[in-house]
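> Starting from these lines, generate the structure:
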Amino acid sequence: MPDPNLVLAVVVLAAGTYLLRLGGVGFGGSHHAVRLRPGSDAAVITLLAGVAATATFYEGQEFAGWARLTGVAAATGLAAVRAPLVVVVVAAAGVTAGLRALGVD
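I've put the predicted structure just below:
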């Protein structure tokens, strides 16, 4: 039997997501873009790149392994040639899983 708190959390998040999506329809599908200051774009990109690099190279305090690094490299290459997102994700997971199955850490 699943934890009742977990079930409640999933139900609340699902309801909130549904209400947000429904609210978007009520606004006529208009998009309200967030405007950033001219210099903030570089800061956002730098922050996201730092988070991505940390998640790519490290798991906790240890090196994440060559399999993950190769999977991310494959995803980066596919994204660079504008492959569909599902192809990028499945290829990255497949490369990583394949290398780990071959014993590459």
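> switch to C-alpha atoms for all contacts and neighbour counts from now on
Fine.
> starting at the chain centroid, how far to stretch 69-89?
Offset of stretch 69-89 from its chain centre (C-alpha atoms, centre = their mean, to the nearest Å): 12 Å.
> Contact partners for residue 71?
91, 92, 93, 94, 95, 96 (C-alpha atoms under 8 Å, 6 or more residues apart in numbering).
> this one as well, want them side by side:
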Amino acid sequence: MSWTWILLATAACFALKLAGLLVPESALDRPAVARVAGVVPVALLAALITTQTFVHQQQLAVDERAVGLAVAGVAVWLRAPFLVVVVTGAAATAGLRWLDLAG
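Predicted coordinates:
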């Protein structure tokens, strides 16, 4: 990647942030905008988790990461604290990878 592309991406991010600051407050007070603003971060995080879990080298992959995600999902369902969710998911993934290397 060349420096030109990095500088262009930096300028685009800055312009997007500036555009967000220039939006009138009356537009942000609308109920529809508030609903969308509340849902978009959750959708983006779900998309990131899905792609990081089920994609490996541009191929669909179901491996230990899927089990870790499932274990973390159960921990969330049981209303475990966030740190417990992360540690149990990571431990399940690490344990399965260790068993795969040991076997």
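> Please tabulate the contacts of residue 71 of the first structure in a markdown table, including the columns neighbour count and secondary structure.
Shown next, in a markdown table, are the contacts of residue 71 of the first structure (neighbours: other C-alpha atoms under 10 Å; DSSP: H, G, I helix; E, B strand; the rest coil):
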| residue | neighbour count | secondary structure |
| --- | --- | --- |
| 91 | 17 | helix |
| 92 | 23 | helix |
| 93 | 18 | helix |
| 94 | 14 | helix |
| 95 | 20 | helix |
| 96 | 23 | helix |
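> Which residue ranges of the first structure form helices?
Ranges of helices in the first structure, per DSSP state H, are 4-26, 40-57, 66-80, 85-101.
> Can you tell me which of those is most buried?
Greatest average neighbour count among the helices of the first structure goes to helix 66-80 (a mean of 18), per mean count of other C-alpha atoms under 10 Å.
> in the second structure, what residues pair with that one?
Per TM-score structural alignment, the counterpart of helix 66-80 of the first structure in the second structure is residues 63-77.
> Over to stretch 5-25 of the first structure?
Going by TM-score structural alignment, stretch 5-25 of the first structure sits over no part of the second structure.
> Report the aligned residue range of the second structure for stretch 94-102 of the first structure.
Under TM-score structural alignment, the counterpart of stretch 94-102 of the first structure in the second structure spans residues 91-99.
> What's the average distance for that stretch when superposed on the first structure?
When the first structure is superposed, stretch 91-99 of the second structure averages 1.0 Å from its matched positions, counting by mean C-alpha distance after the TM-score superposition for the first structure.
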